[in-house]
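Asker: requesting a structural model of the entry that follows:
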Amino acid sequence: MAGMASEGTQYDPRQFDSKMNAILGEEGEETFYTTIDEVCDSFDAMELRSDLLRGIYAYVMAGMASEGTQYDPRQFDSKMNAILGEEGEETFYTTIDEVCDSFDAMELRSDLLRGIYAYGFEKPSAIQQRGIIPFCKGLDVIQQAQSGTGKTATFCSGVLQQLDYTLVQCQALVLAPTRELAQQIEKVMRALGDYLGVKVHACVGGTSVREDQRILQSGVHVVVGTPGRVFDMLRRQSLRADAIKMFVLDEADEMLSRGFKDQIYDIFQLLPSKVQVGVFSATMPPEALEITRKFMNKPVRILVKRDELTLEGIKQFYVNVDKEEWKLETLCDLYETLAITQSVIFVNTRRKVDWLTDKMRSRDHTVSATHGDMDQNTRDIIMREFRSGSSRVLITTDLLARGIDVQQVSLVINFDLPTQPENYLHRIGRSGRFGRKGVAINFMTTDDERMLSDIQKFYNVVVEELPSNVADLL
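Answerer: Predicted coordinates for the structure are as follows:
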């Protein structure tokens, strides 16, 4: 019936059933089927194995939320805690409620602080406020938060704080699911540790094994890598594990979903027994929980729920500038458009505010500038001028992103993309306030591609290339 219907005719299940029943009736097999009317409206009522239940909840909660809906860690946790409770593990975690709302209050090495500020961070994100200190204290840590909330800088800061720089041996090992992410972490670690003289190397597939061996033998403080290549280096004893005191799994859920579980276990077995473990993950599937049970000692759990974020009403574009040095020309080309309306230009460091302001003024473009090194009185005067409309273009940093309440601003330019996706909203949210429409233009070099991709995923938006008629959009 179903397969032989002539092309274009429709399979009719009722017609099929009447035929089938007639056939079954002729053969005296009306009772050919078993009938069961039992309906279970919850997985718990199905009397399934507890480990299967854990898997179902992890999969449904973490993986099956329809696109654009929000992963709710609390709901996931209540299920997971119920399971832990059954197994007598309610006290599995260590609780720490300490929150630091500035990097200065974290008692970090002064050269690490310099690196953090030079990289463009000015105020710690929610996860950094809670997560850096426990890691610096040497505690095992599980951090559950969406990508883009500043997890990478959290564990990089914790690692850099604890290294013994007089000992040029691998003391921290960081695993990531992909080559690109490992290389990104290496870049952040190196930048934050710039004034500490940290030696970092990325061990990833697709690169020369011999080159890896040469660099590892010459001595490094931190190795970042993918599980396959790292395990290979440990097996060959090119990477020695005896001085490793910190072990970090970044994007643990993605690593486990890619089938790296056995390799992660194999690597664990080769590390010293007292190693500090950090697990960073957007979700905590049962396999990740299993890792925490096997290898972690009463971890501190830090859970940051993503805010309900929206960028409605704001048109977002990017301009491909390829190289950093081409950004200035691109900005000058856009200046006539900027001056039609009021606009804010964001850069990542205070020094760059001064540099860009000088460059723009030397080309006879009128701009104002403000950043955290200026005294409050000067900043107030500049902001007053900007609010009154007597100055039309303002150059600033993230620190002031949340405080610029200017209704006339309808254009924001990210000369530098923010170092954390969550700051993107605070910057471009300026331009769409009070129901006004706004335009955001992001300058993108080849190094920025990953960050722009993270931003698009984080906010579930598409950022398109800037059209030529930008003035018509304002």
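Asker: contacts, neighbours, all on C-alpha from now
Answerer: Noted.
Asker: wait, what's in contact with the nearest residue to Arg179 once chain neighbours are set aside?
Answerer: Spatial nearest neighbour of Arg179, chain neighbours left out: Val204 (5.7 Å); criterion: C-alpha to C-alpha, 6 or more residues apart in numbering. Contacts for Val204 (C-alpha atoms under 8 Å, 6 or more residues apart in numbering) come out as 179, 182, 225-226, 228-230.
Asker: nearest to Cys332, out of those: which one, please.
Answerer: Ala182 (35.6 Å; C-alpha to C-alpha).
Asker: check contacts around the closest one.
Answerer: Here Ala182 is in contact with 175-176, 202, 204, 224-226 (C-alpha under 8 Å, 6+ apart).
Asker: in stretch 316-323, what's buried?
Answerer: The neighbour-count check on stretch 316-323 (16 or more other C-alpha atoms under 10 Å) flags 316-321 as buried.
Asker: do the same with stretch 128-148
Answerer: For stretch 128-148, burial by neighbour count (16+ other C-alpha under 10 Å) applies to 128-136, 138-148.
Asker: just the ones of those in helices?
Answerer: 128-136 (DSSP state H).
Asker: just to revisit the earlier point, let me have the contacts of Ala182 in CSV, extended by secondary structure.
Answerer: Formatted as CSV, the contacts of Ala182 follow (DSSP: H, G, I helix; E, B strand; the rest coil):
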residue, secondary structure
Leu175, strand
Ala176, coil
Ala202, strand
Val204, coil
Val224, strand
Gly225, strand
Thr226, coil
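Asker: looking at the residues you listed, spot the one nearest Leu473.
Answerer: Ala176 (40.9 Å).
Asker: my guess is the closest one contacts Pro227. True?
Answerer: Yes. Proximity of Ala176 to Pro227 meets the contact threshold set by C-alpha atoms under 8 Å, at 7.3 Å.
Asker: circling back to that earlier point, widest-spaced pair of the buried residues of stretch 316-323?
Answerer: Gln316 and Val321 (16.1 Å).
Asker: ok, and the closest non-adjacent residue to the residue most central in space within the chain?
Answerer: For the chain, the residue sitting closest to the mean C-alpha position, by C-alpha atoms, centre = their mean, is Ser147 at 2.2 Å. Excluding the flanking residues, the one nearest Ser147 by C-alpha to C-alpha, 6+ apart is Ala282, at 6.5 Å.
Asker: contacts only, for that neighbour.
Answerer: Neighbour list for Ala282: 144-147, 251, 253 [criterion: C-alpha under 8 Å, 6+ apart].
Asker: now show me the structure for the sequence below, then we'll compare the two:
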Amino acid sequence: MADGQGLDDIDAADIESNYDETIDSFDAMNLKTDLLRGIYAYGSKRPSAFQQHAIMPAIKGKDVVAQARSGSGTTAAVSISVLQRIDPDVEACQVLILAPTRERAHQIQKVIATIGGFTDIECYACIGGTRIGNDTKALQDGRQSVVIGTPGRVHDMIYRRALCTDNTKMIVLDEADTILSRGFAEQVHDIFGILCQSTTTQVVLFSATMSQDVLKIITEFTRNPVRITIEKYETCLKGVKHLFDLHKTITDRQAVIFCNTRGKVEWLTDKLAARDFAVSAIHRDMDAPQRNNSMKQFFSGSHVLVATNMLATTIDVQQVPLVINFDLPANPEDYIHRVGHGGGGRLGRKGIAINFVAANELRTMHGIEQFYGTRIEKMPTNAANLF
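Answerer: Modelled structure (predicted):
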């Protein structure tokens, strides 16, 4: 068990991104020269949004849990991270990658071989449906620095002592939700149990969804993992862009922007401050003097206040004409507290509430509409017409 955190302690909030660092060029990643040559030869010019987040913590040896859709660049991210981590002087399996299918294992092997084409690193696909004798011979010679395989065959090779994991310092679980849903949970747990006996074994896990089986792996075998949920990150960045665009038309108006978590409040405040917004922040983890100072700044000149729900329930800002829900509240009851304190025309006051609604929040929005028996209208193209 990692860090005393049990499965019962994990919920959806625990897989929110906790890592904001981005490296937007391969040159800035301090990669090996031969690896960098391979990346450009592969045709990659600039890292994808996912790669900008995921590669650096992986090559630094941190455990990484990443939720990203197909097409985000996970295969190249795995390949680059693995190739950077390999010690060419060690003739043994240093990285083990588990894939859900033979086709996926071959795809990963091909990308690693291509990007690593200017290195001497060898990788081997260990998959079901092939002769066991061939795998045994290939693995026992110790020249395969990277082994990519399906869980059943890899499990078999480890227990036959054909695949030695004594020098394996990194294990990658690719498409974890798919692997675990295909009946490989027992083999995966056995493999992780063997490799993660060493506290230095790095775990990198990619999954499109976070099922209970995936969360169990995360709980049992990772240590303080870097968590990356790239779709939510991209949605947040789009939200920030909308704020910038909106600000052009309402620059003379004060606004309260609600986020659901302290981390989001701090992140958004930093983003707005970097774009020269007059912004202050408030959340429950601040002490009373800090909260009072933020409110004083807001009412004495800051045009934007970024806050959690605690502002909606404890502090009256009824004179503020605009409320923006950067995140929709998880509970419909909280919606009236937010817009009733500033926007939405509630309680006899004239004001505007603007909601940023991502595709995965449509159900939440419809729940709010149903709860209050109202309709949230689409914002007009010209926001200035709202006032």
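Asker: circling back to that earlier point, what does the residue nearest to Ser147 of structure 1 correspond to in structure 2?
Answerer: Under the alignment (TM-score structural alignment), Ala282 of structure 1 pairs with Ala208 of structure 2.
Asker: do Ser102 of structure 1 as well
Answerer: Per TM-score structural alignment, Ser102 of structure 1 is aligned with Ser25.
Asker: quick one: residues contacting that match.
Answerer: Contacts of Ser25 of structure 2 (C-alpha under 8 Å, 6+ apart): 46-47, 52.
Asker: need these in CSV (columns: distance to Thr33 of structure 2).
Answerer: Output for these, formatted as CSV (distance: C-alpha to C-alpha, whole Å):
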residue, distance to Thr33 of structure 2
Arg46, 16
Pro47, 17
Gln52, 19
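Asker: returning to what we had before: what is the nearest of the contacts of Ala282 of structure 1 to Ala339 of structure 1?
Answerer: Ala339 of structure 1 has its nearest neighbour among those in Ser147, at 35.9 Å by C-alpha to C-alpha.
Asker: distance of the closest one from Ala153 of structure 1?
Answerer: 12 Å (C-alpha to C-alpha, to the nearest Å).
Asker: same deal with Ile314 of structure 1?
Answerer: The spacing between Ile314 of structure 1 and Ala153 of structure 1, counted by C-alpha to C-alpha, is 29 Å.
Asker: one more: Phe16 of structure 1?
Answerer: 62 Å.
Asker: and what of Leu175 of structure 1?
Answerer: For Leu175 of structure 1, the distance to Ala153 of structure 1 - C-alpha to C-alpha - is 15 Å.
Asker: those two - which one has more neighbours?
Answerer: Neighbours were counted for Leu175 of structure 1 and for Ala153 using other C-alpha atoms under 10 Å; Leu175 has more, 27 against 23.
Asker: structure 2: which residue goes with that one?
Answerer: Under TM-score structural alignment, Leu175 of structure 1 pairs with Leu98 in structure 2.
Asker: ok, now how distant is its match from Gln187 of structure 2?
Answerer: Taking C-alpha to C-alpha, one finds Leu98 of structure 2 at 11 Å from Gln187 of structure 2.
Asker: what's the overlap in contacts for those two?
Answerer: Going by C-alpha under 8 Å, 6+ apart, residues that sit against Leu98 of structure 2 and also against Gln187 are Pro151.
Asker: which part of structure 2 lines up with stretch 344-355 of structure 1?
Answerer: Following TM-score structural alignment, stretch 344-355 of structure 1 has no partner segment in structure 2.
Asker: which residue sits closest to Thr152 of structure 1, ignoring its sequence neighbours?
Answerer: Excluding the flanking residues, the one nearest Thr152 of structure 1 by C-alpha to C-alpha, 6+ apart is Ile185, at 6.7 Å.
Asker: count of neighbours near the one you found?
Answerer: Ile185 of structure 1: 24 neighbours (other C-alpha under 10 Å).
Asker: per the alignment, it corresponds to what in structure 2?
Answerer: In structure 2, Ile185 of structure 1 lines up with Ile108, judged by TM-score structural alignment.
Asker: repeat for Phe295 of structure 1
Answerer: Matched to structure 2 by TM-score structural alignment, Phe295 of structure 1 sits across from Phe221.
Asker: any idea how far Val172 of structure 2 is from its match?
Answerer: According to C-alpha to C-alpha, Phe221 of structure 2 stands 12 Å off from Val172 of structure 2.
Asker: where does the match of Ile185 of structure 1 sit: helix, strand or coil?
Answerer: helix.
Asker: which parts of the stretch 301-450 of structure 1 are helices?
Answerer: With DSSP state H, counting those that start in this stretch as the criterion, the stretch 301-450 of structure 1 has helices at 327-340, 350-362, 376-388, 421-428, 449-459.
Asker: just the ones you listed: most buried one?
Answerer: helix 421-428 (a mean of 21; mean count of other C-alpha atoms under 10 Å).
Asker: same for that one, what does it pack against?
Answerer: Counting contacts by 3 or more C-alpha pairs under 8 Å, 6 or more residues apart in numbering; DSSP states H and E, helix 421-428 of structure 1 packs against helix 449-459.
Asker: quick check: next helix or strand after the helix it packs on?
Answerer: Downstream of helix 449-459 of structure 1, the first helix or strand assigned by DSSP states H and E is strand 464-465.
Asker: show residues contacting that following strand.
Answerer: Residues from elsewhere that reach strand 464-465 of structure 1 (C-alpha under 8 Å, 6+ apart): 316-320.
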